[in-house]
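In: Sequence plus the predicted model coming up.
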Amino acid sequence: MTANVMVVVERQFDFPRPRVFRAWVEPHELKQWRGSPGWHVEEDTLEGDHKLGGRHTHVKVRDNDPTTRVVTNGVYSEFFEPDVFVSREQITGDPGIDPTKPLELRVEFTKMGRDGTLVRIIQGPYDPDVAGWHGEGWEKELTRLANFLAGTGEYATGGDGR
């Protein structure tokens, strides 16, 4: 089958763009929410050079089977904090993704109202038979991000994240 489907997922957060952007790029924050329920990111695998041309990596591990690992290695082709980043990624260990064919991940952070942020994820191309499953995965991860952001009390009223 031909990989020709782009997954698009959006979610609005009641936090300023710099705060939400930071949750995506700071290793100690990314570790707290990335991965669908039942998965976690291994802290010692988080690496990142957050700039144009910078490389980043992380490994997601299944909680009940640590031998099941999904490795993401990417290079930023765009990096404009706090507006957008684009990464060309090789993902290994995910049975729905061909590890020899890079995916593009674009994450946009749009100001909404006074302190809100609309996050728009565009990723692909996927084979049509697995695209829906990956869209659902992003929805679950964005729910985890929302819970993480809500749990950081210092940012609940804007704090230093503006």
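Out: On my side now, so go ahead.

In: drop to CA atoms for contacts and neighbour counts, all remaining ones
Out: Will do.

In: Mind naming the longest helix for the protein?
Out: Longest helix of the chain, by residue count under DSSP state H: helix 128-151.

In: which outside residues touch that one?
Out: Helix 128-151 has contacts (CA atoms under 8 Å, 6 or more residues apart in numbering) with 1-9, 11, 13, 15, 20, 23, 32-37, 96, 155-156.

In: In contact with Val84, which residues?
Out: Val84 is in contact with 78, 106-109, counting by CA under 8 Å, 6+ apart.

In: Looking at those, which are in strands?
Out: Secondary structure from DSSP state E places 78, 106-109 of the contacts of Val84 in strands.

In: Could you double-check that Val107 lies in contact with Arg120?
Out: Yes. Between Val107 and Arg120 there is a contact under CA atoms under 8 Å: 5.6 Å.

In: More neighbours: these two, which one.
Out: Taking other CA atoms under 10 Å, Val107 and Arg120 do not tie; Val107 has more neighbours (22 against 17).

In: Need the nearest residue in space to that one, chain neighbours excluded.
Out: Excluding the flanking residues, the one nearest Val107 by CA to CA, 6 or more residues apart in numbering is Ile121, at 4.6 Å.

In: Presented hereafter is structure B, for comparison with structure A:
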Amino acid sequence: MSTDTETMVLTRVFAAPRELVYRAFTDPEQIAQWFGPVGWSVPRDTISVAPHAGGGYKMTMVSDEDPSMASPIDSTFSEVVENELMIGSEVFEGRALTMKVEFADADGGTRITITQGPFSREMAEMTREGWESSFTKLDALLKA
């Protein structure tokens, strides 16, 4: 029986217009500046994004301390609504995962809600921490 039953849901409000936040998720130059938790980076030359149904993300997160530690990401979008929604799936360590990213206006900025899983409880918490750390970098990028 699988222990992967947890869904990670994370909501964060950014002080930037929805179009700018969405662009940070779809522009490879910007993704290279914020994606990945602190201590990890995503080399620009590993990133390709095709933000449409049937397209997806391809990139590789690399440890800043040990570049031999890498985590490739290869996801496929099933639905994309520009500035509003991205739904996709990927296989991670032999498990099928789904992710939904919702973009909405909120308090003069943009609310992002990420729903991702299924995970084990431990992996869901690690994923949440990774996104929160990445969002610290995204916040700095959007304020620049």
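Out: Now that the structure is in, tell me what you want to look at. Since this is a predicted model, take the numbers as computed values, not measurements.

In: Take the contacts of helix 128-151 of structure 1 and keep only those in strands.
Out: 5-9, 11, 13.

In: Gly113 of structure 1: which of those residues is nearest?
Out: Among those, Phe13 lies closest to Gly113 of structure 1 (CA to CA), at 10.9 Å.

In: What distance do you get for Pro125 of structure 1 to Gly135 of structure 1?
Out: Distance, Pro125 of structure 1 to Gly135 of structure 1, using CA to CA, to the nearest Å: 12 Å.

In: Quick check: neighbours shared by these two?
Out: Common contacts of Pro125 of structure 1 and Gly135, defined by CA under 8 Å, 6+ apart, comprise Val7.

In: List only those of the ones in strands among the contacts of helix 128-151 of structure 1 flagged as buried.
Out: Buried positions within those, assessed by neighbour count (16 or more other CA atoms under 10 Å), are 5-9, 13.

In: ok, and what's touching stretch 97-113 of structure 2?
Out: Residues contacting stretch 97-113 of structure 2 (CA under 8 Å, 6+ apart): 9-18, 21-22, 83-91, 114-119.

In: sorry, that was for stretch 6-21 of structure 1
Out: Contacting residues not belonging to stretch 6-21 of structure 1 are listed as 81-83, 109-111, 115-126, 131-132, 134-135, 138-139, 142, 146, 149, 155-156, 158, 161-162 [CA under 8 Å, 6+ apart].

In: Select only the buried ones of those residues in ChimeraX?
Out: Typed into ChimeraX, the line below selects the buried ones among the contacts of stretch 6-21 of structure 1, using 16+ other CA under 10 Å:
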select :82,109,110,111,115,116,117,118,119,120,121,122,123,124,125,126,131,134,135,138,139,142,146,149,155,161
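
In: helix, strand or coil for Leu52 of structure 1?
Out: Recorded secondary structure, Leu52 of structure 1: coil (DSSP: H, G, I helix; E, B strand; the rest coil).

In: do you know how far it is from Asp63 of structure 1?
Out: Separation of Leu52 of structure 1 from Asp63 of structure 1 (CA to CA) stands at 33 Å.

In: again with Leu105 of structure 1
Out: 25 Å.

In: And these two? Which one has more around it.
Out: More crowded of Leu105 of structure 1 and Asp63, by other CA under 10 Å: Leu105, with 21 against 14.

In: which residue lines up with that one in structure 2?
Out: Aligned counterpart of Leu105 of structure 1 in structure 2: Met99 (TM-score structural alignment).

In: Spit out the contact partners of the closest residue to its match other than its chain neighbours.
Out: Leaving aside its chain neighbours, Met99 of structure 2 sits nearest to Gln116 (4.3 Å; criterion: CA to CA, 6+ apart). Gln116 of structure 2 makes contact with 7-9, 97-100 under the criterion CA under 8 Å, 6+ apart.

In: go again using 10 Å as the cut-off
Out: 6-10, 87-89, 97-101, 124, 127-128 (CA atoms under 10 Å, 6 or more residues apart in numbering).

In: Can you tell me what it aligns to in structure 1?
Out: Alignment note (TM-score structural alignment): Gln116 of structure 2 maps to Gln123 of structure 1.

In: Now do the same for its match: helix, strand or coil?
Out: For Gln123 of structure 1, the assignment made with three-state DSSP gives strand.

In: His134 of structure 1 versus that one, what's the distance?
Out: 9 Å.
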